[in-house]
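K.L.:
need the 3D shape of this:
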Amino acid sequence: MSELHDLTALETAEAIRLRETSPTEVVRHALDRAERLGPQVGAFVTLTPERALAEAAEAERVLAAADDPRSLPPLLGVPCPVKDLTMVAGVRFTAGSALLADNVADVDDGVVTLLARAGTVMLGKTTTPELGLPCYTEPDGTPPARTPWDTTRTAGGSSGGAAAAVAARIVPVAHGNDGGGSIRIPASACGLVGLKPSRGLVSPGPWGTDGAGLASHGVLTRDVRDTAALLDVLAHPWPGDMVEARRPAGGFLAALDARPRRLRVGLLTTPLITSDADVHPACVAAALRTADDLASLGHDVVEAPVPFAAEAWDAFAALWSVMALQVPVPPQAEGMLRPLTRWLRENGRRVTGVEHADAVVAHQRLVRAVGQAWEDLDVVLTPTLAQPPVRPDALRDDADPAADFAAQTRFTPWTSVWNLTGRPAVSLPVAELDVDGTTLPIGVQLGGRLGHDAELLTLALQLEEIHRWQDRRPPLA
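P.N.:
I've put the predicted structure just below:
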């Protein structure tokens, strides 16, 4: 058998079912790597070794009592940490903010309940930036998240700690969420698969709400089958859901066995949300090469039109700043927040009720414009990011939060469109780039039709079979 940390989530679960290893052995191995490698890549804000070992022992009791291995939870004994924007009862819940350093959650969020039912072991909470707002992960009081390919460079955000943990092979899979690219950005920076599911597919219930409908829970993985398996776990409705997306009858993992139909793919390398993004030639080249790959697989590749003017995206900025303002912060504690957070909240205060209503309408008009422009396309292919993983000072600017926010939009000129439209999108690590003797991952993004997540994953699997990215190993892994 391969080293435990080289196994995917499905391979780990299978090894446990076959008694080739035990949940306790798997969890102890992951905890050891978390303690050794976690600080180097800023993966964790909180480790929970006692809880993890207790859950592993319970998994062993379940395994011993099972008459039929097919009756076992599908991911029994698989370590899966939870992003620190999500509640785990009895565990510190800081949301990446020094203001909440001592906060402890009272309940489990729904996705945590579902992960537990599937048999996963909660190893700890992964690092996130304050309130999950920026596309880099640099929280106060916690090591920043760094890509294991080059620890001088960002792991992206806001699921940066989750991506660093998976890329460093501490765990095979990690929970994340995505409100503007927060799964796909770190997936690209860390050489992983990262899917933002369709709106309504993964419920925020029973405690969370949809709000503006921008965010979705998901996972960071090293391969497409793990992503599909975890989507089968998380795509569970809760009473009172506002939206419910389609789910394939046999599940997402089983859907990967179907032969993909011939798809019409639109290639777009023009930045969408800003006109001044400096797109690295390697990012464009990765998208062009992927277009060639898809054509060789029998798909029709055409040029995708730009669906809206860059200024139409301003609705997202207004909604984002109001969302930042919604977090309850005592007036006397506002100064404890990061400069970017304070700037966003101040912007939110300036948005009147009518302006917010106008932003909601503008959001809906943008969705219609995208739908009309891409009506005859099954999939849209873009670079995931405008640059390979960058050093943090290329984005973070505490002295000028407005410049910070602008730099983030230039770095991520495609990702948030899929949050606004609610459509599924996945980042895939198709390429690598040598920068001064260091190999860095380059991701491309495939976005699909609303509710066609299974089709998108099937297409992603075709590319995985060509590139075999799951076999690549960063230096710190």
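
K.L.:
every contact and neighbour count from this point should use C-alpha atoms.
P.N.:
Fine.

K.L.:
tell me which residue is most central in this protein.
P.N.:
What sits nearest the mean C-alpha location of the chain, by C-alpha atoms, centre = their mean, is residue 183, with 1.7 Å.

K.L.:
and the gap between that one and residue 71?
P.N.:
Separation of residue 183 from residue 71 (C-alpha to C-alpha, to the nearest Å): 31 Å.

K.L.:
ok, now residue 413?
P.N.:
Distance from residue 413 to residue 71, counting by C-alpha to C-alpha: 45 Å.

K.L.:
neighbour count winner among the two?
P.N.:
Just comparing residue 413 and residue 71: by other C-alpha atoms under 10 Å the higher neighbour count belongs to residue 413, 27 against 9.

K.L.:
for residue 197, what are its contacts?
P.N.:
Contacts here follow C-alpha atoms under 8 Å, 6 or more residues apart in numbering; on that basis residue 197 touches 216, 217, 218, 423, 424, 425, 453.

K.L.:
one more to put side by side:
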Amino acid sequence: MAELHDLTALELAAAIRSGQTSPTEVLDHTLDRMAALGETVGAFITRTPDLAREQAVAAQSLLAASSDDPGTLPPLLGVPCPIKDLNLVAGVPTSFGSAALAGYVPDVDDGVVIRLREAGTVMVGKTNTPEIGLPSYTQPDIAPPARTPWDLTRSAGGSSGGAAAAVASRIVPIAQGSDGGGSIRIPAAACGLVGLKPSRGRISTGPYGVPGPGLGTNGVLTRDVRDTAAALDVLAVGWPGDTCSLPSPDGGFLAACEAEPGALRIGVLTQPIIAPDAPVHAEAIRAVDHAVRVLEGLGHHVDPAPVPFPAEKWEPFRDLWSVLAASAPIPPEREHLLVPLSRWMRERGRAVSGVTYANAVNAGQQLTRDAARAWAEFDVILMPSLAQPAELLGTSRNDDDPAADFEAQMAFTPWTSTWNIIGAPAISVPLHWAPAEPDGPVLPFGVMLGARTGREDLLLALAATIERAEPWLDRRPPTG
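P.N.:
Just a heads-up that it's a prediction; the model follows:
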């Protein structure tokens, strides 16, 4: 058997069920790697070895009790899976990446935490995130920055940066994340991982959360497509009171990975959407060219796709994002502890009137129709995940000028938030690898595939065929 940390989540679960290893042995190995690598890549804000030990022992007992019928075991029994520090875990400090919320300990689990626990995963810690998940980098004041293990001078992206750093450095095979404007796909691209933003309504915000404007969704970061699909099968189970739900495909999402998607009509878009003048790195373009060659070789029809709407029509997203920032429950007496970007966004959000906010929601819904018309002839849209390689630490964060900070983030991520606005699924896969500059280290350049709402099965089937055509699992970063 390969080293435990080289196994995917599904491979690790299979090794545990077969008796090749045990949940406690896996946990010991994971804790050792957390100690050796966690600080280096800035993966964790909080570690939970005692809770993890309790869950691993329970998994071991369940395994023994089910020895006569292993088919009844949870699908990810004994697999370590940390939780992003924006999500609640009962009894575990949750800071939301902010000094202003330090000391908060929830008494309930978020729904996705419950689902992952029901699936048998072991919660080894809370992963690093920027303050209240706002920026596309993970450089909070309360923890070291999250770094991509492909080049420790570069950011792991955000806001699920710690989750990506933990998976890419092979501390864990899977980590929970969330995505409100690209926060799963951005770190997936920066760290050479698979990152799926599911459709609006695919993963419930219940039993305690509400969907709000519907920009954000939960998900996972993994090293391969099948793990992502297996996690979606776990997470796409609703809660009472859901106002929006989507039917799962026959057989589930993992089974979809084995399906042939057929000859698809794929539109290619390399022009930035929300920041038309943003420079796009040559290797980001080559990543798309690489994907086109693979897709054509698989029998798909590839043609140019239009920009779905003018950049100015994206502007209401600023109002939605600012109001979300202003809605974060920060105690007034601790507001001064926020980083400048958060304070600036909250001030901006407080100035948004009710009518302006309602108009922003309506504008987002109109963009959904605009994009559907613009891309009606295509099954899938292909684009770069990011305009540039993983950023050098400190490139975007600008405490002296938060407005410039926000603009820099837009230029870095000029495609990702479109999929949050229109509510459709999009997946970043690590197909292309190259130095960002002569004599520099080899870095991942992700490509993003998007489909119509509810068609995660199509995206997973297509991504799985790409992975089989050009596997990436054996690529190892220098750190990890």
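
K.L.:
list the residues that contact residue 361 of structure 2.
P.N.:
213, 316, 320.

K.L.:
ok, now which ones touch the corresponding residue of structure 1 for residue 458 of structure 2?
P.N.:
Alignment note (TM-score structural alignment): residue 458 of structure 2 maps to residue 455 of structure 1. Neighbour list for residue 455 of structure 1: 260, 448 [criterion: C-alpha under 8 Å, 6+ apart].

K.L.:
residue 455 of structure 1 sits in which helix or strand?
P.N.:
helix 453-467 (DSSP states H and E).

K.L.:
could you measure from the nearest residue to residue 78 of structure 1 once chain neighbours are set aside over to residue 166 of structure 1?
P.N.:
Using C-alpha to C-alpha, 6 or more residues apart in numbering and skipping the chain neighbours, the partner closest in space to residue 78 of structure 1 is residue 120 (4.8 Å). Computed as C-alpha to C-alpha, the residue 120 of structure 1 to residue 166 of structure 1 distance reads 15 Å.

K.L.:
burial measure for residue 241 of structure 2, as a count.
P.N.:
The number of residues packed near residue 241 of structure 2 is 10, by other C-alpha under 10 Å.

K.L.:
residue 356 of structure 1 too?
P.N.:
Residue 356 of structure 1: 16 neighbours (other C-alpha under 10 Å).

K.L.:
one more: residue 110 of structure 2?
P.N.:
Neighbour tally, residue 110 of structure 2, other C-alpha under 10 Å: 19.

K.L.:
same thing with residue 132 of structure 2?
P.N.:
Residues lying near residue 132 of structure 2 (other C-alpha under 10 Å) number 22.

K.L.:
list the contacts of it.
P.N.:
Here residue 132 of structure 2 is in contact with 86, 96, 97, 98, 325, 328 (C-alpha under 8 Å, 6+ apart).

K.L.:
by neighbours, which of those wins?
P.N.:
residue 97 (28 neighbours).

K.L.:
please name the nearest non-neighbouring residue to it.
P.N.:
Closest to residue 97 of structure 2 by C-alpha to C-alpha, 6+ apart is residue 131, at 4.3 Å.

K.L.:
OK, contacts around that neighbour?
P.N.:
Residue 131 of structure 2 touches 96, 97, 98, 140, 338, 339, 342, counting by C-alpha under 8 Å, 6+ apart.

K.L.:
need those in JSON lines with secondary structure, can you?
P.N.:
Formatted as JSON lines, the contacts of residue 131 of structure 2 follow (DSSP: H, G, I helix; E, B strand; the rest coil):
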{"residue": "96", "secondary structure": "coil"}
{"residue": "97", "secondary structure": "coil"}
{"residue": "98", "secondary structure": "coil"}
{"residue": "140", "secondary structure": "coil"}
{"residue": "338", "secondary structure": "coil"}
{"residue": "339", "secondary structure": "coil"}
{"residue": "342", "secondary structure": "helix"}
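
K.L.:
nearest to residue 274 of structure 2 among these?
P.N.:
Within these, proximity to residue 274 of structure 2 (C-alpha to C-alpha) peaks at residue 342, which comes in at 21.3 Å.

K.L.:
pretty sure that closest one contacts residue 134?
P.N.:
Yes - counting by C-alpha atoms under 8 Å, residue 342 of structure 2 touches residue 134, with 7.5 Å between them.

K.L.:
quick one on the thing from earlier: OK, contacts around the residue nearest to residue 78 of structure 1?
P.N.:
If you count contacts by C-alpha under 8 Å, 6+ apart, residue 120 of structure 1 has them with 75, 76, 77, 78, 79, 80.

K.L.:
next one: residue 405 of structure 2
P.N.:
341, 396, 397, 398, 399.

K.L.:
now do residue 192 of structure 1
P.N.:
163, 167, 186, 220, 221, 222, 223, 427, 428, 429, 470.

K.L.:
cutoff 7 Å now
P.N.:
Counting by C-alpha atoms under 7 Å, 6 or more residues apart in numbering, residue 192 of structure 1 touches 167, 220, 221, 222, 428, 429.

K.L.:
among these, which one sits closest to residue 151 of structure 1?
P.N.:
Minimum distance to residue 151 of structure 1 across these is 11.9 Å, recorded for residue 167 (C-alpha to C-alpha).

K.L.:
distance check, the residue nearest to residue 139 of structure 1 when sequence neighbours are not counted against residue 207 of structure 1.
P.N.:
In space, residue 139 of structure 1 comes closest to residue 129 once its chain neighbours are excluded; the distance is 4.8 Å by C-alpha to C-alpha, 6+ apart. As judged by C-alpha to C-alpha, residue 129 of structure 1 and residue 207 of structure 1 stand 22 Å apart.
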